[in-house]
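# Show me how the following folds:
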Amino acid sequence: MATSTPVKKARRSLIWLGVIIVGLIAINTAAVLFGGGSWTPKLGLDLEGGTQIILAPKLETGQTVTDDQLNQAVSIIRQRVDSSGVSESEISTSGNNIVVAIPGKLDNDTKNRIQSSAKLELRPVLVAGAPTDAAANGSTSPTPTATPSEAPRSTPTVSPTNGSDLNWVTPALQDQYDNLDCSKVSTTNVAPAEEPLVTCDDGGQVKYILGPVEVDGADIKDASAGVIQTSQGGSTGQWAINLVFNDKGTKDFGDVSQRLYGLKSQSPLDQFAFVLDGKVLSAPAMNGVITDGKPQITGNFDQKSAQALADQLKFGALPISFTVQSSDTITATLGAAQLQSGIIAGIIGLLLVFIYTLFQYRLLGTVTIISLVVAAIITYLSITILSWYQGYRLSLAGVAGLIVAIGFTADSFIVYFERVRDELRDGRGLVGAVESGWKRALRTIYASKATNLLAAIVLFVVAVGSVQGFAFTLGLTTVIDVIIVVLFTHPMLQLLAQTKFFSSGNPWSGLDPTALGAVYRGRAEFRKPSASVPVGKAASASREAAKRQTIAERKASELAAVGTQKTSDTSKKGEEN
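This is a model prediction of the structure:
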């Protein structure tokens, strides 16, 4: 079987790089034509401007808001905004208010996520019906054995014993339900946790009488959207929301599920409503006793609606409720002039790297220049695609991360070139020097890039706002740097090593062994001073060559000198005898 030569490996790597670039261009083209994408990345709040929303806490008489509550609310709202795909947002406190600044135009989905800022509650359903039913029939009844429009109104005579007890429904509450207009239910429609609530679902299609809060939304540990799996591991194609409760929530939900499952034949008493901002997000029926704290919500969900509900459940538990005090358009804090300055700084950095590499490595430096250009193309395409698909926005801090990455990327090339030069100084041919130098350089490059990537990840996790933008671009360019070195820089040197210009050690190639001070010419063989060179210069050249020798070379030289001395001593003894 034929072995794979360096040239074949190089061509294969370049083909893979071409596939990556063509794939990125194809994805971006499809996004522009069919997905509302663009050939330019979206800009952050500091460069484009956006929308500012001020949230004011809704406090009862005598109630105060603490710094801890505000900080917790800021954290949750930031998670909501980030989960919607918007990056580079700024969320902070101003007195008792929370200021949310979103880059670009604020869409309805993100606006709803921000404004839905009340505490999440889980309440049992007592009565449920369509808004038109109440208007047509005049009243509805909270009996568990008939629909609300069919049974007569009852008057509670005893105190309720649990959250599903219909004695919660007083005549006043029934009257409130009968006359409720779902189009007028606002986010201020929040009842105390220990009292029932009359409200509608988020779409205004169903209205409810709900019992008191039995599970706090703060006890939801995690929520995610996914496709329901069959017992054989196949997909049903139906979307659902998977919940995970903490220990307290697991116990409370287990107790409630046991009671509601026992009311399975008395719908809607078997339903449990998830209430956010006084409106019902979902009211699924209980299909079993759930004691592991991992219920699954099913319904008429698609991927978008399932993900939106999962995000609301996961990030909906705010310590206090808020109302939107104002919503205004804001201008860019820095603007296009600063972006232009950042781009100019990047170009200057590139030019300085180009000049240095050409001065230090002659025509070999052109490999560095082309490598940086290819890296810039992949980086630009990646950021543009992420702007379309993930809502990523490029801020001035992100631009700074790209500029810093220029030096980190050039550092990889320098490590590799110097390893190749070291091999040439040791007397190897160019083809062997490229392969051997690559093996030595790759370990160093991987270690360096792993450190850079780890620093970027830690900074992204612990930081917020624009600092995350810097960390993101730094981490992205680190990954791209490794791809370029492996799939472009090394293959290019493998191909160049086959050319006469570079393999012959042309002085302009940057790989001239003589100019590099190569002294090693094989095992225990070193370049000898020319006889025409004066003794003083020869001695100076010898000392200079000795400085450039490795430890192994010096040992070999010493052994050779010892052997020569022994031979000389033996010859002298023979002459004396």
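
# Please make it C-alpha for all contacts and neighbour counts, starting now.
OK.

# and residue 176, how many residues sit next to it?
Neighbours of residue 176 under the rule other Cα atoms under 10 Å: 14.

# nearest residue to it other than its sequence neighbours?
residue 198 (7.3 Å; Cα to Cα, 6 or more residues apart in numbering).

# can I assume the one you found sits in a helix?
No - read with DSSP: H, G, I helix; E, B strand; the rest coil, residue 198 is strand and lies in no helix.

# Could you check how many residues crowd around it?
24.

# Would you agree it is in contact with residue 178?
No - at 9.8 Å, residue 198 does not count as touching residue 178 under the criterion of Cα atoms under 8 Å.

# Tell me if I am right that residue 176 is in a strand.
No - read with three-state DSSP, residue 176 is helix and lies in no strand.

# any idea how far residue 125 is from it?
16 Å (Cα to Cα, to the nearest Å).

# Residue 347 now?
For residue 347, the distance to residue 125 - Cα to Cα - is 63 Å.

# The two: which is more packed in?
residue 125 (29 against 13).

# Which of the three states applies to the more buried one?
The three-state label for residue 125, taken from three-state DSSP, comes out as strand.

# ok, now which ones touch it?
Neighbour list for residue 125: 164, 208, 209, 210, 211, 268, 269, 270, 271, 272, 273, 283 [criterion: Cα atoms under 8 Å, 6 or more residues apart in numbering].

# shouldn't the last one be in contact with residue 271?
So the one you mean is residue 283. Yes - contact criterion Cα under 8 Å: residue 283 and residue 271 qualify, at 5.8 Å.

# Sequence B follows; please return its structure for comparison with A:
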Amino acid sequence: MASKVGHPLRTLVALFIVIAALYGVMAATRTWTPRLGLDLSGGTTITLTARNTNGSGSVSATSLEQARTIIQQRVDGLGVGESDVTTAGGNQIIVSAPNVQRDELVEQVGQTAELRFRAVYDMQSTTPTSQPTPQAGSTSSPTTAPTTSGTSSPTASSPTASGPTASNSTASPSSSPTATATGNGRPAPALPTEPPAPPSPRPTAPGKGTAPDKAINWQPTDQDTSDFANFTCPRDTDTYPDVSDQPLFACDEAGTTKYLLGPTVISGNELTSASAGLGQGNSLGWQVDLGLNSKGATQFQNVTGVLASRTSPQNQFAIVLDGTVVSAPSVSSAIAGGQATISGGDIDQQSAQNLANVLKYGQLPLAFEISSVDSVSATLGGEQLQAGLIAGAVGMALVLIFCFIYYRGLGLVVIASLAVAFGTTYAAMVLLGAAVGFALSLAGIAGAIVAIGVTADSFVIYFARIRDEVGEGRTIRTAVETGWRRARQTILVADGVSFLSALILFILAIGSVRGFAFTLGLTTIIDILVVFLFTKPLVTLLVRTKFFGTGHKLSGLDAEHLGVQALPGSRRRARSATTAGGDV
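Next up, the predicted model:
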């Protein structure tokens, strides 16, 4: 008997250890409140105005919707944050996201130019004339260029993979003035130099440059070389436009390295997938895996074959977004099959994930400019939120009163189950907010309330099965176990349908509806854990007490409440008591 009692006790103890661990993580991270959605806490709103990439013509509704979808994916990359991305006016996209700093959101959605791959012809260190604005998918410029290899290469993720590796530390332009020491130990003043010649005008639209199939063999003109020597970061987009079939003067995101790049060799349209992860086997560093379509695979094989035969830095290709070099990996061999890995250098988890995000969501069918960036306040206000909380408290109080009136002593089980479900749900929301950016909105609160109500329904199903088992002549203790074996199937089916509905809604919906679905799915899983690991073990322990096991009138397990004339076994006990009294 002791072992049977000990089993539910161990289950309850294990559950509370898990819950305590969740709150221990909250204490360690000093995070005690969930992140709130846009309707509760406010956030940032960005208005983007679209134009065609060729600079002329009206914006089609199809292209605008495609761009909206990609930007939605970018914002969702910040986490399940109740973001809202909508179109307006036929040429604008409005992005609203909660709990996101102004600069962070601009980094995610503000860079909307085409994604391009260009061959590196030259690279030099430079001092930016002003602090550049961080770009989307920002990663620090590596001191050693990452390498690129095919997925079958054994050195795919090794920072010391064979082949030349580019360094960002190169000589300064020869035109830079220098100072030499004089006899008195003071630096001699730099000799005056003539101001650099203005750069040559460059085309602002494609169509007059190098054909894509010849772009890998592009060579700079004397004017290109002269202009690059005088070029400094950050890039002036009017003087040095980003045109696909023209060379490009570009900077890295830190503004400390400038690049002379050839025309586009591969468009971002050819990219089909990008993901960040840890290498396998001996390759333990972070890496980014790329996938290209059949056309892109052929182009990539040809380009990497040519680059592999060159010396640094011309064995590198630059990944360019909005005229900024987000990565410039080197190549040591031709890569076939349309699968490649960028690894090595100073790539860490953050930079790998940012680069993968740029590659996945960087390509847009339109070009955008940021028309406005505004911080918005909560749309509901404190009074509405307070009124909602009061209404929820009143509703919960009515549920508790009903439980005590109908279930009597067993109402404690319902209340305790709801309390455990609430505590677990709250901890999960807080930790998910810190981990994946989950933000709680009113729609999410509604999802949580619906699923917590399912916890009460699960007990209703269990209690109904106990009544059926007692009605068939089983004792209370036996009915608790046999009734559970039948009730759990119904509970699992009900929760399974609820979770499947939440999953489908989460996949198909956007905005606040997506947050509702996420919360509903989360709390449905928690309901299963609470019913199996708390409600059932608690009932098992209670019926082993005299108050519940003998069917006390206030226990909720008395004969009248269970719908029988007498509890099975009670007549036998009464007869035994009578016989014992007669013998005395």
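
# now what about the TM-score between them?
TM-score for the superposed chains, counting by TM-score structural alignment, normalised by the length of structure 1: 0.81, backed by 493 aligned residues with a Cα RMSD of 2.5 Å.

# before we move on, the earlier item: of residue 283 and residue 271 of structure 1, which one has the most company?
In this view residue 283 of structure 1 and residue 271 are compared by other Cα under 10 Å, and residue 271 has more residues nearby, 27 against 23.

# Can you tell me what the more buried one aligns to in structure 2?
Using TM-score structural alignment, the equivalent of residue 271 of structure 1 in structure 2 is residue 316.

# what's near enough to touch that match?
Here residue 316 of structure 2 is in contact with 119, 120, 166, 307, 328, 329, 330, 331 (criterion: Cα under 8 Å, 6+ apart).

# List the members of these that persist in structure 1.
Using both residues aligned by TM-score structural alignment, their matches' Cα atoms under 8 Å, structure 1 keeps these contacts from the contacts of residue 316 of structure 2: 119, 120, 307, 328, 329, 330, 331.

# Among these, which pair sits farthest apart?
Farthest-apart pair in these is 307 and 328; separation 12.3 Å (Cα to Cα).

# For the aligned residue in structure 2 for residue 512 of structure 1, the count of nearby residues, please.
By TM-score structural alignment, residue 512 of structure 1 lines up with residue 558 in structure 2. Residues within reach of residue 558 of structure 2, counting by other Cα under 10 Å, total 20.

# again, but for the one 5 residues further on
The tally of other residues near residue 563 of structure 2 (other Cα under 10 Å) stands at 14.

# close enough to count as contact, it and residue 471?
Yes - the pair residue 563 of structure 2 and residue 471 passes the contact test of Cα under 8 Å, sitting 7.2 Å apart.

# Now the helix ranked longest in structure 1 on structure 2. Mean distance?
What stands out as the longest helix in structure 1, according to DSSP state H, is helix 430-462. Superposed on structure 2, helix 430-462 of structure 1 shows a mean distance of 0.5 Å to its aligned residues (mean Cα distance after the TM-score superposition for structure 1).

# Where in structure 2 does that helix fall?
Using TM-score structural alignment, helix 430-462 of structure 1 pairs with 476-508 in structure 2.

# can you check stretch 389-400 of structure 1 too?
Using TM-score structural alignment, stretch 389-400 of structure 1 pairs with 435-446 in structure 2.

# measure the matching stretch end to end?
Stretch 435-446 of structure 2 end-to-end distance (Cα to Cα) = 22 Å.

# list the buried ones in that stretch?
Counting neighbours by 16 or more other Cα atoms under 10 Å, one finds that the buried residues in stretch 435-446 of structure 2 are 437, 438, 439, 440, 441, 442, 443, 444, 446.

# Is the residue nearest to the spatial centre of structure 1 part of a helix or strand, or is it coil?
With distances taken as Cα atoms, centre = their mean, residue 472 lies nearest the centre of structure 1, 7.4 Å away. At residue 472 of structure 1 the chain is in helix, as set by three-state DSSP.

# Relative to residue 402 of structure 2, how far out is residue 474 of structure 2?
Counting by Cα to Cα - residue 474 of structure 2 and residue 402 of structure 2 are separated by 27 Å.

# got it, and residue 549 of structure 2?
23 Å.

# ok, now residue 298 of structure 2?
From residue 298 of structure 2 across to residue 402 of structure 2, the span is 70 Å (Cα to Cα).

# Could you do residue 380 of structure 2 as well?
From residue 380 of structure 2 across to residue 402 of structure 2, the span is 32 Å (Cα to Cα).

# repeat for residue 364 of structure 2
56 Å.

# Residue 116 of structure 2 should be in a helix, yeah?
No - secondary structure of residue 116 of structure 2 (three-state DSSP): strand, not part of a helix.

# Translate it into the numbering of structure 1.
Under TM-score structural alignment, residue 116 of structure 2 pairs with residue 121 in structure 1.

# Thought residue 219 was touching its match, still the case?
No - between residue 121 of structure 1 and residue 219 there is no contact under Cα under 8 Å: 9.8 Å.

# right, and residue 524 of structure 2 touches residue 451 too?
Yes - the pair residue 524 of structure 2 / residue 451 is scored as a contact, 5.6 Å apart, by Cα under 8 Å.

# Between those two, which has more neighbouring residues?
Comparing residue 524 of structure 2 with residue 451 by other Cα under 10 Å, the one with more neighbours is residue 524, at 29 against 25.

# quick one: what helix or strand has the more buried one in it?
helix 511-530 (DSSP states H and E).

# So which elements touch that helix?
strand 84-88, helix 411-436, helix 442-471, helix 476-508 (3 or more Cα pairs under 8 Å, 6 or more residues apart in numbering; DSSP states H and E).

# Now render those as a markdown table, adding distance to residue 542 of structure 2.
Shown next, in a markdown table, are these (distance: least, Cα to Cα, whole Å):
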| stretch | distance to residue 542 of structure 2 |
| --- | --- |
| strand 84-88 | 49 |
| helix 411-436 | 9 |
| helix 442-471 | 14 |
| helix 476-508 | 10 |
